[in-house]
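Enquirer: pasting a predicted model and its sequence here:
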Amino acid sequence: MSDHLLSDRDLDLIFRNARTYNSWSERPVSAVELNAIYELMRMGPTAANCAPARLVFCQSEEAREKLAACAMEGNQDKIRSAPVTVIIGQDMEFYEKLPDLFPHADARSWFVGNDDLIAETAARNSTLQGAYLMIAARALGLDCGPMSGFDKDQVKEAFFPGTVITPNFLCCLGHGTTENLFPRSPRLSFDEACEIR
């Protein structure tokens, strides 16, 4: 096997055996681990290196309770019991950082005044970065529980007041347990989802 390929064990950890967890052990997640996750996820590609994701790691009981109050009932206990739930937000003025992040072109000018392009780019690329976060977390031995099912306006007011950052989705992080773990749902086959032209 090439040195450039991940092992089957690694692929199982990140993809094949990884699950969306609904309940969590009491084992904590440290700030060092959260930093390590970010250091990996930030290396993933985004359009023009725009990197619009802004993260709030709700680790304290106070922050988790505040976030749980913004979630639909079925998600509240997941947030309360997870050692960390991260809010993946999107900076709607991400383009202001492009002179530093993409210095070889005037990329900022592509976005200024183009609200549709800003919204599309922020949504697509912050979602990509959220996926990189989950892959990084799994690669570092943590489990994930991504979710929608929250009041976007409430989360905005509670965690991003007075800013141009809006929430995209949430993801619990920690060490999952098998309690409330559903059987793995089927996936579409290659032939059902793909074509080669």
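Expert: Here it is on my side, so go on.
Enquirer: C-alpha from now on. contacts and neighbour counts both.
Expert: OK.
Enquirer: so I87 is in which element?
Expert: strand 84-91 (DSSP states H and E).
Enquirer: same check on C144?
Expert: Under the criterion of DSSP H and E, C144 resides in strand 143-147.
Enquirer: give the contact list for the residue most central in space within the chain.
Expert: Central residue of the chain (Cα atoms, centre = their mean): G130, 2.5 Å from the mean position. If a contact means Cα atoms under 8 Å, 6 or more residues apart in numbering, then G130 has 53, 88 as its contacts.
Enquirer: secondary structure class for it?
Expert: Secondary structure state of G130, per DSSP: H, G, I helix; E, B strand; the rest coil, is helix.
Enquirer: put this beside the first:
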Amino acid sequence: MTDIIEPLALSKDAQDLLFRSARTANAFTDEPVTEDQVRAIHDLVKYAPTSMNIQPLRVTLLRSRESRERLVQHMAEGNQAKTLNAPLTAILSLDGDFHERAGEFFPDREEMIKGLFGSDEAMRLSTAQLNAALQIGYFIIGVRAAGLAAGPMTGFDAAAIDAEFFSGSARKTLVVVNIGRPAGENFPRLPRLRYEDVVTEL
């Protein structure tokens, strides 16, 4: 099917950069990912929507080989080498104590938010997981907007990573993402569901 371009506000080049031409990367060049690039990515993705503006996503950047060696011992074998060789790796986690910062973003609702989530850990974690997942989608788009490629992975022992990096905190690992300039050929684009398979109008 021909790409639908005209109804969209983004230029075709921007659409291609963020969506059509973008791929999950498994190999990267040795070009570094700079702090300025990461800050620019954050400056975009911080606007992701979250319930009551709770913003539960936390990002831990692993740049040194030593830090990534600590990580890969807890990852599936197929994810280890590419993580060690990526210019930058990010552990994307949720903060299960997001409610403690409610006053910074909703001063007039601080007591309500703390009351709602403070005594119900299961509700707090499920809310944090859903909203952090929304932020993760934005994070990947932000990486693409910087002209970089993202390689998100879920093949790891999350509890072991939590113990390794977040012991004594309420953070819980959700996704690990390798970031950099892609090297080699992209995987061919796999089929996607059609509009008719996805959308129902009532």
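Expert: Yep, that arrived. Not measured: the values here are computed from a predicted model.
Enquirer: drop the TM-score for these two in here.
Expert: The TM-score (TM-score structural alignment, normalised by the length of structure 1) is 0.93; 195 aligned residues with a Cα RMSD of 1.7 Å.
Enquirer: before we move on, back to that, whereabouts in structure 2 does the strand holding I87 of structure 1 align?
Expert: Counting by TM-score structural alignment, strand 84-91 of structure 1 lines up with residues 88-95 of structure 2.
Enquirer: over to stretch 113-128 of structure 1?
Expert: Aligned by TM-score structural alignment, stretch 113-128 of structure 1 falls on residues 119-134 of structure 2.
Enquirer: now the strands: where do they sit in structure 1?
Expert: Ranges of strands in structure 1, per DSSP state E, are 53-58, 84-91, 143-147, 165-174.
Enquirer: does anything pack onto the longest one? Which helices or strands?
Expert: Here strand 165-174 of structure 1 touches strand 84-91, helix 115-139, strand 143-147, helix 152-159, going by 3 or more Cα pairs under 8 Å, 6 or more residues apart in numbering; DSSP states H and E.
Enquirer: what's the most buried one of those?
Expert: Compared across those, strand 84-91 shows the largest average neighbour count, a mean of 25 (mean count of other Cα atoms under 10 Å).
Enquirer: in structure 1, what stretch matches stretch 54-68 of structure 2?
Expert: Taking TM-score structural alignment, stretch 54-68 of structure 2 hits residues 50-64 over in structure 1.
Enquirer: what does the matching stretch contact?
Expert: Contacts to stretch 50-64 of structure 1, defined as Cα under 8 Å, 6+ apart, come from residues 42, 67, 79-80, 83-92, 94-95, 97-98, 101-102, 122, 125-127, 129-130, 159, 165.
Enquirer: stretch 141-150 of structure 1 now?
Expert: 13, 18-22, 70-72, 75, 134, 137-138, 169-176.
Enquirer: and it, which stretch of structure 2?
Expert: Going by TM-score structural alignment, stretch 141-150 of structure 1 lines up with residues 147-156 of structure 2.
Enquirer: so what's the gap between that stretch and the chain middle?
Expert: Centroid separation for stretch 147-156 of structure 2 versus its chain: 8 Å, with Cα atoms, centre = their mean, to the nearest Å.
Enquirer: give me the mean deviation of the strand holding I87 of structure 1 from structure 2.
Expert: Following superposition, strand 84-91 of structure 1 is found to deviate from structure 2 by 0.6 Å on average (mean Cα distance after the TM-score superposition for structure 1).
Enquirer: quote the end-to-end distance of stretch 143-162 of structure 2.
Expert: Using Cα to Cα, to the nearest Å, the gap from the first to the last residue of stretch 143-162 of structure 2 comes to 24 Å.
Enquirer: any idea how far that stretch is from the chain center?
Expert: Distance, stretch centre to chain centre, for stretch 143-162 of structure 2: 7 Å (Cα atoms, centre = their mean).
Enquirer: check stretch 26-37 of structure 2 too.
Expert: 16 Å.
Enquirer: find me the equivalent region of it in structure 1.
Expert: Aligned by TM-score structural alignment, stretch 26-37 of structure 2 falls on residues 22-33 of structure 1.
Enquirer: buried set for that stretch?
Expert: 22-24, 29 (16 or more other Cα atoms under 10 Å).
Enquirer: now do stretch 46-54 of structure 2
Expert: 48, 50, 54.
Enquirer: return the member of these nearest to P188 of structure 2.
Expert: Comparing these against P188 of structure 2 with Cα to Cα places A48 closest, at 29.3 Å.
Enquirer: what about the closest one, distance to F187 of structure 2?
Expert: For A48 of structure 2, the distance to F187 of structure 2 (Cα to Cα) stands at 28 Å.
Enquirer: and what of K82 of structure 2?
Expert: According to Cα to Cα, K82 of structure 2 stands 15 Å off from F187 of structure 2.
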